[in-house]
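Colleague: using only what follows, build the 3D model:
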Amino acid sequence: MTQLPKMRYAADLLQDKVALVTGGGSGMGKATALEMARCGARIVVLGRRIEPIEACANEIRAFGGEALAISGDIRDADRIDEVMREIKSTYGKLDILVNNAGGQFVTPARELNNKGFETVIRNNLIGSWQMTKAAADHFMFEHGGSVVFVTACVKSGLTGFVHTAAARGGVLMMMKTLAAEWAEYGIRLNCVAPGTVKTEGMGHYPISPEQWLKLNRNVMGHMGDVEDIAGTIIFLASPLGKFVTGEEWYIDGGETLHLKHDARDMIDAMMFAKRERGDGKIKS
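Modeller: Predicted structure coming up:
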C-alpha cells in the first residue's frame, strides 16, 4: 500500500470528473491516479499488465475512491477504441486524459537499429496520438476536456536516447498543434517534462540516480519525487489551469538552467555501466 502524501489540493477539486491515466500501475502514473482520486475524480487506470493497475485501483477503492482498471496497449488502435467504449458504458464521459505510458532504452545512436528506433516511436509518439484522438472522438469534441502528456526535456537533445528525443519532440509539436486546432472544442492540451525523479524505473538503468543527478547538473542538488509531477499534472488538468494550453512545463529542479552535460560523458557512463552489469536494452 502506497504511503499517501499530505493533500496538496482541495478534496473536491476534481469532483464529478472522470480521468484516464495510462501507465498508471507504477511511478508517476500511479502517483497521479492516486492523487486525482483523492481530489474527487473517478479514475480509469490503463496498462498492459492487469496486476499493477488493479493494485492501483484497489488502493483507490481502499480510501473510498472510485476506480476502474483496464488492461490495454496504447499501440493497439482497436483496443483503444474498446477501452473508450468501456469508459462510456461505465461512466458516460471522460474529462481528463493523462498520457503517461511510454518506454525507452539507452543506446548510442550509432548502435541503434531501425527496429529499436521504430519501437520507441510507436510507443511514445504514435501511442500518445492514438489515445488522444480516441479520447477526443469519443468524448472531448462534444464536451471539452484536458489532455496532459508526460514527456521529457528534449530541447537540447537527449544523449543516448535519440529514439526518445525524436518521439518526445514529436509529442511536443503534436500537442502544440492540437492545442491550436482543438481550442474551439474546449480541449486544452499541455506537456509536463520531468527531470531526474525518484521512481521504481530508475533502478532499471545502468547508472544510479545519483549519477543521473550529477550528469544532468540539477541546480537544486536533489531529485524530485513522483508527487511533484502528479501535482503539476493535476494543476494543468483541473479548473486551476483553465487558461493554460499549448505549454510545456519543466519540472526538473533547474536542470534546464545549465547547458546540457557533455554527450561523451553520458554515453561513456551509460555504456560502461551496462557492460559491467551485462545488461541488454533497458526499458524505463
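
Colleague: C-alpha only now, for contacts and for neighbours.
Modeller: Fine.

Colleague: which residues does Met266 contact?
Modeller: When contacts are counted by Cα atoms under 8 Å, 6 or more residues apart in numbering, Met266 touches 159-160, 215.

Colleague: ok, the residues you listed vs Asn113, which is closest?
Modeller: When those are ranked by distance to Asn113 (Cα to Cα), Gly160 comes first, at 13.2 Å.

Colleague: count the neighbours of the closest one for me.
Modeller: Neighbours of Gly160 under the rule other Cα atoms under 10 Å: 23.

Colleague: that one reaches Ala269, doesn't it?
Modeller: No - taking contacts as Cα atoms under 8 Å, Gly160 lies outside contact range of Ala269: 10.3 Å.

Colleague: to compare against the first, here's another:
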Amino acid sequence: MSYRSIFNSSLFADQNIIVTGGGSGIGRCTAHELSALGARVYLIGRKQEKLETVVQEIIEDGGKAEYRVCDIRDETAVQDCVKSIVGECGTVHGLVNNAGGQYPSPMAAINQKGFETVVRTNLVGGFLFAREVYNQSMSKHGGAIVNITADNWGGMPGMAHSGAARAGMDNLTKTAAYEWGCAGVRVNAVAPGWVASSGMDTYEGAFRAVIPKLRDQVPLKRLATEAEVSSVICFLLSEGANFISGDTVRVDGAASQGTGMWPLPKARNSHSYNGFHRAVTPKVLQED
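Modeller: Below you'll find the predicted structure:
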C-alpha cells in the first residue's frame, strides 16, 4: 500500500522540506504524505531510533528521506543542523515546525523549570528553526513555513505552560508572515484539536482516562485522524496557498466554538479521512 493523498502525486517534486518532530504522530504522518507527493523530507528529532524507523518506512514506500538528530531548544545545534541540510540540498523549500510536548498539571503545581521547559520546546525551538531556515535559505529563495500550535483559544486548563507557548507561536506566525513576506516567504499555522495519534499514549492516570471521552465534546463526535491534519499542512505548503500567510487554521471539528449552553446531539454523516496507510490507533482508544 501507499499513502492515499488527496493531492497530485508530483505536488512537491524536487522540493526539500524539513519536518521537526518527524519521528512520531502528526510529524511522521506528514513526512509520509510529503514524501508521497515527491518531496525529499528531512526529519528532525532527539531520538535517533524513531527517526531511523520513519526514514526506513518512507524509503520502503519509494520515497526520499533523511534525518538529523537535534535538540530544537539548543540554538547552536539548530544552526548547525540547518547548515548541514542547506549544505547538502542547497535550498529548503518548506518547514513544518511540528516538534513539541507537554505534560498535564494544574497551573498551581507547575514549577518554573517545568514551565520554561515546555515553553522552550513549544515556542523557542520553533522560533529557532524558523529563524535559521529563513536566514540560511528562505531569505534568498522564498518558501513556506507551517507552525503547529494547538486548540488554545479558550485557554488550556490543565496545561497552562503549553497554552502560553502555543499562543506565543500563533502570534509569532503572524509577525514572521509580515516581516518575511517581502522575501517570498509565507508563514502559517495549523491548530489541531484532539487527534488520534501516538502522543495520546504518553499520558497516564486521570488524564488518560478522559481521552476516550473527548469525542463527546466535538460537534462531529469523533477525533481527527493524523491524515486530516497532514492534508491541511500540505495545502499550506503548496502553491495553491500562495496568497495565504499569517493565518492559523483550526483542525478541531468545531470543538473550539460555542459553549456548554448548546447541547451537542448525536452526530450524523460525519466520516473521517485517513489516507495514511501506516496509521495505528492509539492504545488508549483501543481500550475504550
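
Colleague: which part of structure 1 lines up with stretch 94-107 of structure 2?
Modeller: Stretch 94-107 of structure 2 lines up with residues 96-109 of structure 1 when matched by TM-score structural alignment.

Colleague: just the endpoints, please. Distance across the matching stretch?
Modeller: 35 Å (Cα to Cα, to the nearest Å).

Colleague: what about the strands in the stretch 101-250 of structure 1?
Modeller: 145-150, 187-194, 197-198, 224-225, 248-251 (DSSP state E, counting those that start in this stretch).

Colleague: for structure 1, which helix is longest?
Modeller: The longest helix of structure 1 (DSSP state H) is helix 162-182.

Colleague: now do that helix: which range of structure 2 does it align onto?
Modeller: Helix 162-182 of structure 1 lines up with residues 160-180 of structure 2 when matched by TM-score structural alignment.

Colleague: from the chain's centre, how far out is stretch 70-90 of structure 2? Work that out for me.
Modeller: In this view, stretch 70-90 of structure 2 has its centroid 19 Å away from the chain centroid, taken as Cα atoms, centre = their mean, to the nearest Å.

Colleague: how about residues contacting that stretch?
Modeller: By Cα under 8 Å, 6+ apart, stretch 70-90 of structure 2 touches 16, 42, 44-46, 68, 92, 120-121, 124-126, 128-129, 132-133, 136-137.

Colleague: re earlier: which of the contacts of Met266 of structure 1 sits closest to Val197 of structure 1?
Modeller: Closest to Val197 of structure 1, out of all of the contacts of Met266 of structure 1 and judged by Cα to Cα, is Leu215, at 13.7 Å.

Colleague: can you name the residues that contact the spatially most central residue of structure 1?
Modeller: The residue lying closest to the centre of structure 1 (Cα atoms, centre = their mean) is Asn100, at 2.3 Å. Contacts for Asn100 of structure 1 (Cα under 8 Å, 6+ apart) come out as 21-24, 28-29, 149-151.

Colleague: what about Ala206 of structure 2, neighbour count?
Modeller: By other Cα under 10 Å, the burial measure for Ala206 of structure 2, its neighbour count, is 9.

Colleague: which helix or which strand is home to it?
Modeller: Element membership of Ala206 of structure 2 [criterion: DSSP states H and E] is helix 205-210.

Colleague: next one: that helix to chain centre, how far?
Modeller: 23 Å.

Colleague: equivalent analysis for stretch 211-229 of structure 1, please.
Modeller: What separates the centre of stretch 211-229 of structure 1 from the centre of its chain is 17 Å, taken as Cα atoms, centre = their mean.

Colleague: likewise stretch 50-63 of structure 2?
Modeller: Distance of stretch 50-63 of structure 2 from its chain centroid, counting by Cα atoms, centre = their mean, is 18 Å.

Colleague: and if you look at stretch 48-67 of structure 1?
Modeller: With Cα atoms, centre = their mean, you get 18 Å for stretch 48-67 of structure 1.
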